Structure formats: structure tokens, C-alpha cells
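Undergrad: Next comes the sequence, and after it the predicted model I'd like to discuss.
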Amino acid sequence: MARILILGGTGEARALAAALTDVPGVDTVSSLAGRVRDPRMPVGDVRIGGFGGADGLDEWLRAHPVDAIVDATHPFAAQITSNAADAAHRRGIPHVVLRRPEWSARPGERWHRAADLVDAAALLPDLGTRVFLTIGRQGVDAFAGLNALWFLIRAIDPPDVATPPQSTLLLARGPFAVADEITLMREHRIDVLVTKNSGGGQTDAKLDAARTLGVPVLMIRRPPLPSATATVDDVAGAVEWIASVTR
């Protein structure tokens, strides 16, 4: 029986765990960071909580041997991705990153690109005054010093860091409908959307809404993957990769 560690927390990770239940000779354990209070749980064995860095993951792998690792974490979960690549290399375990394709600007969209959250905060005052901030709860403090701007902050759980003084918190989990996103942005008179280039279809309705309303988008680039990292961009590719390394 081949044992696969899925580093999860995304829809792709849950879909992969479900797909592998139909593959003979394959068993999975999914690991969730535990940062969301009420996570959507995958099928199969699940562990919740951090490993304690690359060293902690290495120790966990020593105690719980696996035959392959699929990193299906969020595209902006740079630290666990780095730790997983490091620990997999140390242990000599096959390792792949499952990353959904990035969003690309389409005709009619006005994108401004930021290297990271700090860069986005520096660029934002020149783009608008009423901000729809859709980066999740982590990193909101990068915008806490922008006293002259008003923010609608949408996240699954409340931020546990400093927030901008003029802000309203909206707790919600996607997917979202385009019509609802248009209504939301109109009601709050949004004139700039800030988001991470997460890709996927769970939260892309806000981009359609922004295009419809002529609202500019401040798009935060993904962090780079560790060097020499193998990647697949969908669940089917991950299943094929697992088959290739466990036969």
C-alpha cells in the first residue's frame, strides 16, 4: 500500500484525496495547517496543525513514513511549500506541487500588479479610496497604516492582526456569484479591488464584477516556488504523477 501525504487546505487537495480513494493500492493522509476555524474536511485520514518548520516535518516523516508528498496548499502558502521541498529532499521522498493556473488579465480589465502585500499597500493610495480587500485574514496589517482609505475586508475568519482604522469586516466563504459581487461592490461604492493571484473558480467572480463596473484591480503576484520543484496544475495530473512514482 502506497502512503501519500497531501498538504492541503484547498479545493484541489480535497478533490485529490477523494480521487485517490478509487485508486487501488493507495492510501492518503491529508494535513491541514489549522488556520481556518471550521475547515472543509477531506476524506480519509487527516492531521491538523503545523509541523514546526522543515525540521519538524522531517521528524514527522521519520515517524510516519510516506511514499510521496503532494503539496496542494494555497499558492501563497510559501513557507510550508519551502519546508515541504526541503524535508522531501532530506528524506529522498518524491514531491510535487499541485498549483491551479494563475488568473490572467482579460480584455476590459484594468490590472495593476504588486510584488507582495507591502508593495500593494504602497501602490494603493494612487488607485482608489474605497477598497475591497480580498486577501484573507493574514496580512491585513500591511494596510493598517492607510488611514485615509476605507476598506471592506472579506475573510473566512476574523483577522488577528491590526486592521485599517476605517474598515468593515465581512465574514464569508466562496464560491461567490457575479451578480452578488456586483451588488456588494455597488453598495459599498468600491473603486479598487485588491486580491492575490490565487487562480481557480472559487473566488474569480469578483474579477468579473470589477470588469463590469470598471473597477481597477490591484493583483498581488504569487511567491516563487522553490527551485527545481516539479509541478502539476490539476488533480488529474497529480493522480498521474502519483502513479508514476509509486509503481
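TA: Thanks, I have it.

Undergrad: From now on I want contacts and neighbour counts done on CA atoms only, so please keep to that.
TA: OK.

Undergrad: What are the neighbouring residues in contact with residue 152?
TA: When contacts are counted by C-alpha atoms under 8 Å, 6 or more residues apart in numbering, residue 152 touches 130-133, 167-170, 188.

Undergrad: Apply 7 Å and report the result again.
TA: Taking C-alpha atoms under 7 Å, 6 or more residues apart in numbering, we find residue 152 in contact with 131-133, 167-169.

Undergrad: Pasting the second one now:
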Amino acid sequence: MHVLVLGGTTEARRLAESLAGALPAGARVTSSLAGRVASPKLPPGEVRVGGFGGADGLAEWLRTHRVDALIDATHPFAGTISFHAASAAAAAHVPLLALRRPGWVPVDGDRWHPVGTLDEAAAALPALGRRVFLTTGRMGLAAFAGLDSLWFLMRSVDAPDGPHPARMEVLLDRGPFTLDGERELIHRHRLDVLVTKDSGGDATAPKLAAAREAGIPVVVVRRPPVPEGVPVVGTPELAVDWLAGLRR
């Protein structure tokens, strides 16, 4: 059996670790990383880095490498690759599963402002605050480039490039983050609004609790849908169960 995991997330890495001991002798796991992070944490097993050349290229890779199961464990906001995976899996007749960590849910005290896109997030900001904690990653900063009256603390794993806000400080850091650390950032930089994608998971969730405690609004970009018809599970353990069902 050959399993291809479209990865780059904590869940994908945990899945590769689980499969290393769960698959029968002779089975293979290949993790595919997009290559957008300079120094990714590599999962066990075979690893490939880079794109496939669209849905057609991925379908050809599935056929050429005799892949028996495809698991899309990419970031909830990876978007395009998930639809390429659905098209490629259908063309190559390979079973496909989406592994998505559950999204965040607001609790009492949260001041969330859900939006559909980064452009909508940028449009909402001037009415909400002046000092922005921007945690949507280095991609898509152009959406905020015209907000010259606002100041941004932009946190990401790698340094940004391309258009970005004129008044911006960059903080290079990688989660998991702590509640105390997020509190200190909000206090030290006098941040009065947070912008985040609904990435889900525990690694970056402390910023939501810190914002709640500080009483500041949170602009939350909703995650895109999984392609229609693709089964979805929320944990690596359930993905392992799905694979076991294919082998029966």
C-alpha cells in the first residue's frame, strides 16, 4: 500500500508518525510539502517538496507512483490544492480523505467579527481599532497595504515579501504560543484588534483567549469549504481508521 499525504500541518505530521507504526510491512507513506516554509518540521517516511503542476500533474503522480490512498491534510486555508486533490483523485480513481482540524468556536466574552476574505477583514479594521495584531501569515498582506492610518504587528514563520502595510513591525515566530506570551504582546504593543484565520487547533488558540481577556475585537476569516463529496475527519486517529477500512 502506498499512501500520499498532502501535508505541512501538525495533523499531517502526526498522521505520518501514526502510519509509520500502523501500516503493514512493505507499505509506504509519502508526505508532500508545498515548500513555502524555509525550514519545515519534516515528518517520518518519504518526503517530497514542491507542487505537482495542478490537478493533472497530481493525477499523473498518483498513477506513476501507484498511490492507493490520498489524504489531504493541508492547512484549512490552503484552498487550491484541496480542489486539485479532489479532481486528481477522481481522475486516477484513488480514494481521497480530507483531514481538517476542527475550527474555533466563540465563547462568552468574545467579540468576533466573522468575514469571508482577507479583503473583507481589511475593510472592517478601520472601524475596530488602530493597532492591529495580524496573524494571517505572510501571504495575502497586499489586502492590508492601503491601510496607512493603522499600525500592524505581523507575526509569521518566515519574513514577508511583496506589498504590505506601510506601518508594520514583523515578528518571526512559530507556534505553539502561550497565553502569557500573547497577553504580553497585546500589552507591550498596545494592540486593540486581532485579525486571524479560523485555522483551528491548540497551537495558536491562546491569542483568542488573550484578546477575550483584553476585551479587544477579533476579525475572524472563515475557512473555505472542503470540495463537495470528499469525506472529512477531524483527527489523525480517524484518518488511520479510514485507511484501515480501505484495507479490509
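TA: Nice, I can see it. These numbers were taken from a predicted model, which means no experiment stands behind them.

Undergrad: returning to what we had before: save the contacts of residue 152 of structure 1 as CSV, and put in secondary structure too.
TA: Shown next, in CSV, are these (DSSP: H, G, I helix; E, B strand; the rest coil):
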residue, secondary structure
131, strand
132, strand
133, strand
167, strand
168, strand
169, strand
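
Undergrad: now, among the residues you listed, which is nearest to residue 197 of structure 1?
TA: Minimum distance to residue 197 of structure 1 across those is 12.9 Å, recorded for residue 133 (C-alpha to C-alpha).

Undergrad: distance of residue 116 of structure 2 from residue 21 of structure 2?
TA: Distance of residue 116 of structure 2 to residue 21 of structure 2, computed by C-alpha to C-alpha, to the nearest Å: 40 Å.

Undergrad: err, residue 53 of structure 2, not the other one
TA: 31 Å.

Undergrad: so how far is residue 214 of structure 1 from residue 158 of structure 1?
TA: According to C-alpha to C-alpha, residue 158 of structure 1 and residue 214 of structure 1 sit 29 Å apart.

Undergrad: what's near enough to touch the spatially most central residue of structure 1?
TA: Against the mean C-alpha coordinate of structure 1, by C-alpha atoms, centre = their mean, the closest residue is residue 74 at 2.8 Å. Contacts for residue 74 of structure 1 (C-alpha under 7 Å, 6+ apart) come out as residue 10.

Undergrad: could you say which helix or strand contains it?
TA: Under the criterion DSSP states H and E, no helix or strand holds residue 74 of structure 1.

Undergrad: ok, back up a step: can you select the buried ones from the contacts of residue 152 of structure 1 in PyMOL?
TA: Selecting the buried subset of the contacts of residue 152 of structure 1 in PyMOL, with 16 or more other C-alpha atoms under 10 Å as the burial test, is done by:
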select buried, resi 131+132+133+167+169
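
Undergrad: In terms of distance to residue 119 of structure 1, which of the contacts of residue 152 of structure 1 ranks first?
TA: residue 133 (14.4 Å).

Undergrad: That closest one against residue 194, yeah?
TA: Yes - using C-alpha atoms under 7 Å as the test, residue 133 of structure 1 is close enough to residue 194 to be in contact (5.0 Å).

Undergrad: Structure 2: helices as residue ranges?
TA: Along structure 2, counting by DSSP state H, helices occupy 10-22, 54-64, 80-92, 118-124, 179-188, 206-214, 236-247.

Undergrad: For the nearest residue to residue 106 of structure 2 once chain neighbours are set aside, the count of nearby residues, please.
TA: Computed as C-alpha to C-alpha, 6 or more residues apart in numbering, the closest residue to residue 106 of structure 2 that is not its neighbour in sequence is residue 112, at 7.3 Å. A count of nearby residues for residue 112 of structure 2, using other C-alpha atoms under 10 Å, gives 19.

Undergrad: Also residue 194 of structure 2?
TA: When neighbours are defined as other C-alpha under 10 Å, residue 194 of structure 2 has 26 of them.

Undergrad: can you pull the contacts of it?
TA: Contacts for residue 194 of structure 2 were tallied using C-alpha under 7 Å, 6+ apart; they are 132-134, 217-219.

Undergrad: Could you identify the most distant pair in these?
TA: Greatest spacing in those, by C-alpha to C-alpha: 134 and 217 (12.4 Å).

Undergrad: how close does residue 24 of structure 1 sit to residue 38 of structure 1?
TA: The gap separating residue 24 of structure 1 from residue 38 of structure 1 is 31 Å, by C-alpha to C-alpha.

Undergrad: cool, residue 56 of structure 1 as well?
TA: Distance, residue 56 of structure 1 to residue 38 of structure 1, by C-alpha to C-alpha: 25 Å.

Undergrad: again, but for residue 14 of structure 1
TA: Residue 14 of structure 1 sits 15 Å away from residue 38 of structure 1, going by C-alpha to C-alpha.
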